[in-house]
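Engineer: here's a sequence, model it:
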Amino acid sequence: MLGKAVRRVSTGLSLCGSLGRYLGLEAARWSGGSKPRPVHLRYNACGAVWMRNGTTDYPTLVSCFVKGFHRPLQPLPPRPTILDIGANVGYTLVDFRHHHPDARLIGVEMDADNHALASRNVEGLGNVQLLRAAVWCEDGEVRYDASADADAFAVGSGGAAQRSVEALTMGTLLDRCGVSRADYVKLDIEGAEKDLFERGELGWLQRVEQISIELHGTLKAPELMALLREHGFQAAKDARHWDTVVAWRSTAGTAAQ
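Structural biologist: Got it, this is the predicted structure:
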């Protein structure tokens, strides 16, 4: 019990950076209801981010700002273009802005509620484009179960609370946003990566310098790495995360295995 309490405080202080901000975080967590509450992070320039109780927002907050699984393995050039595919409520976009203040950021999130909160979280960051869409193997429209956990909305999942959303291929997304070359793509699309890589056209990979792909048990890492190597990447399992493949067009990174 004591160990759990110590871990809770330690994690909170890692997020907030000071006792006063940590106490504000605990007040937000104990406030009840699902209304978004402000949380002030150790990143002073970013101000507050917004979190909903009773959802997966808090573990996502910890995963993003404490563990940083989404960050690129390789250094990025000045003024990089970063695509956050599966942006959830925007925490990763806030973190990208902190680490890459001169980046152009493009976020894609398919759930309406997550997208609304992400819009609130990135307000004021500057040079951020946030789209509500699903990245898929073909353009059109897809459906998903809106009653799933806020960090686990998946295209084609069953359930009574079905919602529709526009679907874009990666090529269409890059064209729509006017991106000729993406320096980094973070891809976390809750299983849709299988259809994207097995059924979709893959010419868009030639427009990407570095990519991180969370697998969700849908693809076998060795097969995906082989495919990425066919498209000119070096590829490896990401040692920072149990089910992620990273690929890049430069020198091997120290966190790969």
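
Engineer: alpha carbons only for contacts and neighbour counts from here, please
Structural biologist: Fine.

Engineer: okay, helices next: where are they in the stretch 51-200 of the chain?
Structural biologist: 57-62, 91-99, 112-122, 170-176, 193-198 (DSSP state H, counting those that start in this stretch).

Engineer: tell me what the longest one is packed against?
Structural biologist: Applying 3 or more C-alpha pairs under 8 Å, 6 or more residues apart in numbering; DSSP states H and E, we find helix 112-122 packed against strand 48-51, helix 91-99, strand 128-132.

Engineer: and residue 106, how close does it get to residue 119?
Structural biologist: Distance check for residue 106 against residue 119: by C-alpha to C-alpha, to the nearest Å, it reads 12 Å.

Engineer: looks like residue 35 contacts residue 53 (just checking).
Structural biologist: Yes - at 7.2 Å, residue 35 and residue 53 qualify as touching, with contact defined as C-alpha atoms under 8 Å.

Engineer: just want to know which of those two has more residues nearby.
Structural biologist: More neighbours surround residue 53 than the other of residue 35 and residue 53, with 17 against 13 (other C-alpha atoms under 10 Å).

Engineer: could you also give me the structure for this second sequence? I'd like to compare it with the first:
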Amino acid sequence: MDSRESILRQSKFKRVLQYIEKFGFFTAMRLVLSLKMGKGQATFKYGKNTLYIRKGTSDVQAFEQIFLLDDYDINVKNVSPRLIVDAGANVGYASLYFANRYPEATIVAVEPESQNYQLLCKNTAGYPNIKAVKSAVWNEDTHLRVVDQGLGSWGFTVESCGPNDPGAFKATSIGTLLNDTGKSSIDILKMDIEGAEKEVFTTNYQHWLPNVSVMIVELHDRIKAGTSEVFYKAIEGQNFSIQEKGENLILSKVR
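Structural biologist: Prediction:
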């Protein structure tokens, strides 16, 4: 069972206990009550500033994945991250997590959906080392548009379109993102892009993939059949060790 399903299926009582254990009684109860009462946004003090959570949306589950279940609490061996790419940044929770854990790192947070992007900018406003980019990663620099498949704010997908089509925006390859930073390698590449990993790992990955030290990837075969097959074929011979954590694969370059 992946972490999203475990969050949804566990009892409310158990979840409250997890909040208390993680955040302390008073902070946990304030946050739990705030999330349950009314509409609008709940707030949570994290790091330098206030983090915003849209009530009644998948923001709550995304928050729990990252800050309650510690999905990105990974052991990065032999790497002092200087460049982190958060592909599919949603509203910025993972970027904030990385910014507080690796304060010396530059974080490029890529998110295509407009409302998510606005909240991403709001959540990360106190972090000059987080660069928010309104785009999506693909296997080439092209034009895409956002598609709402009814999966919530963390489940928007993208599809190819013409540059003048309604909703079109400029997408970018990971190679272009890397070149734009002026750096030669990506220390951590987090990828939660709702099926677009199939395109990313089909073509044009050969020149940037060898320059990635750690990848955190969620594969979405439930959205695009054959995604895992394409991914595992792409990483053949790349000398990654692989482990699972929650719904993610954690790949670390063996040196």
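
Engineer: out of the helices and strands packed on helix 112-122 of structure 1, nearest to residue 110 of structure 1?
Structural biologist: strand 128-132 (5.0 Å; C-alpha to C-alpha).

Engineer: which part of structure 2 matches the closest one?
Structural biologist: Under TM-score structural alignment, strand 128-132 of structure 1 corresponds to residues 130-134 of structure 2.

Engineer: and the residue most central in space within structure 1, what is it in contact with?
Structural biologist: The residue lying closest to the centre of structure 1 (C-alpha atoms, centre = their mean) is residue 87, at 4.2 Å. The contact partners of residue 87 of structure 1, taken as C-alpha atoms under 8 Å, 6 or more residues apart in numbering, are 93, 107, 108, 109, 118, 188.

Engineer: aligned partner of it in structure 2?
Structural biologist: So residue 87 of structure 1 corresponds to residue 89, using TM-score structural alignment.

Engineer: how near is that match to residue 174 of structure 2?
Structural biologist: 14 Å.

Engineer: which residues are contacting stretch 139-153 of structure 1?
Structural biologist: Contacts of stretch 139-153 of structure 1 (C-alpha under 8 Å, 6+ apart): 55-57, 60, 88, 111, 114, 134, 154-169, 172, 190.

Engineer: can you pull out the strands in the stretch 151-255 of structure 2?
Structural biologist: In the stretch 151-255 of structure 2, the strands defined using DSSP state E, counting those that start in this stretch lie at 157-160, 169-170, 172-173, 186-191, 212-217, 240-245, 248-253.

Engineer: so which of these comes closest to residue 19 of structure 2?
Structural biologist: Using C-alpha to C-alpha, the nearest of these to residue 19 of structure 2 is strand 240-245, at 19.8 Å.

Engineer: between strand 248-253 and the closest one, find me the angle.
Structural biologist: 160 degrees (axes from the mean of the first three to the mean of the last three C-alpha atoms, to 10 degrees).

Engineer: and the contacts of strand 240-245 of structure 2?
Structural biologist: 71, 249, 250, 251, 252, 253, 254.

Engineer: to which residue of structure 1 is the first one aligned?
Structural biologist: Just to be clear, that refers to residue 71 of structure 2. Match for residue 71 of structure 2 (TM-score structural alignment): residue 69.

Engineer: could you count how many residues lie near its match?
Structural biologist: 20.

Engineer: am I right that it is in contact with residue 241?
Structural biologist: Yes - using C-alpha under 8 Å as the test, residue 69 of structure 1 is close enough to residue 241 to be in contact (6.4 Å).

Engineer: let me have the contacts of residue 87 of structure 1 in a markdown table, adding neighbour count and distance to residue 210 of structure 1 as columns.
Structural biologist: Below are those laid out as a markdown table (neighbours: other C-alpha atoms under 10 Å; distance: C-alpha to C-alpha, whole Å):
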| residue | neighbour count | distance to residue 210 of structure 1 |
| --- | --- | --- |
| 93 | 26 | 17 |
| 107 | 26 | 16 |
| 108 | 24 | 17 |
| 109 | 26 | 20 |
| 118 | 25 | 24 |
| 188 | 23 | 14 |
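
Engineer: for those, work out which two are farthest apart.
Structural biologist: Every pair of the contacts of residue 87 of structure 1 checked by C-alpha to C-alpha; the farthest is 118 and 188, at 15.4 Å.

Engineer: so stretch 170-178 of structure 1 corresponds to what in structure 2?
Structural biologist: Against structure 2, stretch 170-178 of structure 1 falls on residues 174-182 (TM-score structural alignment).

Engineer: the matching stretch: which residues count as buried?
Structural biologist: Residues of stretch 174-182 of structure 2 classed as buried: 174, 175, 177, 178 (neighbour count, 16 or more other C-alpha atoms under 10 Å).
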